[in-house]
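**Student:** no sequence on this one, just coordinates:
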């Protein structure tokens, strides 16, 4: 079975996060996506930045990561969008079955 991962994608706005989330789920690149507001502090082009952003978290499998990256790069407004995948240490059997079935599409 393919490894389950969560993918974190920082977005400039709720609209952008929703567009990307919908694309990922509709195209069966992610089984589920959630968004929530965040406040980010980072250095960009040598300057300290403070931004209100939206974090998109997608549940998927490692085999979908290249397609997710391509989709995010195409749909995102940032020059360098954050796309981080984290391995899931444990997942219930029923959720695992649902996720794999959903991604078959």
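**Tutor:** Now that the structure is in, tell me what you want to look at. Computed from a predicted structure; not experimentally measured. Residues are numbered from 1 along each chain as shown.
**Student:** only C-alpha atoms for contact and neighbour calcs from this point on.
**Tutor:** Fine.
**Student:** packing partners for the longest strand along the chain?
**Tutor:** When the chain is parsed with DSSP state E, its longest strand is strand 47-61. Under the contact definition 3 or more CA pairs under 8 Å, 6 or more residues apart in numbering; DSSP states H and E, strand 47-61 sits against strand 4-11, helix 14-26, strand 32-44, helix 93-104.
**Student:** Between helix 14-26 and it, find me the angle.
**Tutor:** 20 degrees (axes from the mean of the first three to the mean of the last three CA atoms, to 10 degrees).
**Student:** mind listing what's buried in strand 47-61?
**Tutor:** For strand 47-61, the neighbour count (16 or more other CA atoms under 10 Å) marks 53-61 as buried.
**Student:** And those, which is closest to residue 3?
**Tutor:** Nearest to residue 3 among the buried residues of strand 47-61, counting by CA to CA, is residue 61 at 5.4 Å.
**Student:** try it against this one:
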């Protein structure tokens, strides 16, 4: 199994209902095998102002070939004007885990 066929997609949300909707949509459409969440505090500049917000980080495990569909779904469901949607390549991973990722996504 080639680990580089898989990736992690990161996004953040600030509403629990939106977080749950993104997760449910990604999993039910087989665009992700797993989504982990973590509470975080984000500090950033938006429209010239320094901002700080409590957010939820979504760590989405998927195939690299599905990235554009994942990005599109997040953008469609997100309330932010410019949501964070970034792809992180997987260099290596255990074969059983990568096989599970492959079997669980379309």
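**Tutor:** Great, that's in hand. If you're wondering where the values come from, they're calculated on a predicted model, not measured in any experiment.
**Student:** so can I have a markdown table of the buried residues of strand 47-61 of structure 1 showing distance to residue 80 of structure 1?
**Tutor:** Converted to a markdown table, the buried residues of strand 47-61 of structure 1 look like this (distance: CA to CA, whole Å):
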| residue | distance to residue 80 of structure 1 |
| --- | --- |
| 53 | 14 |
| 54 | 15 |
| 55 | 15 |
| 56 | 15 |
| 57 | 17 |
| 58 | 18 |
| 59 | 21 |
| 60 | 21 |
| 61 | 22 |
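**Student:** Closest to residue 74 of structure 1 out of these?
**Tutor:** Nearest to residue 74 of structure 1 among the buried residues of strand 47-61 of structure 1: residue 56, at 15.8 Å, using CA to CA.
**Student:** And that closest one, what's its match in structure 2?
**Tutor:** Aligned counterpart of residue 56 of structure 1 in structure 2: residue 58 (TM-score structural alignment).
**Student:** My guess is its match contacts residue 16. True?
**Tutor:** No. Under the contact definition of CA atoms under 8 Å, residue 58 of structure 2 does not touch residue 16, with a separation of 11.5 Å.
**Student:** sorry, back to before: for the residue lying closest to the match of residue 56 of structure 1 once chain neighbours are set aside, grab the count of nearby residues.
**Tutor:** Of all residues not flanking residue 58 of structure 2 in the chain, residue 37 sits nearest, at 4.7 Å (CA to CA, 6 or more residues apart in numbering). When neighbours are counted by other CA atoms under 10 Å, residue 37 of structure 2 registers 14.
**Student:** Sounds good, over and out.
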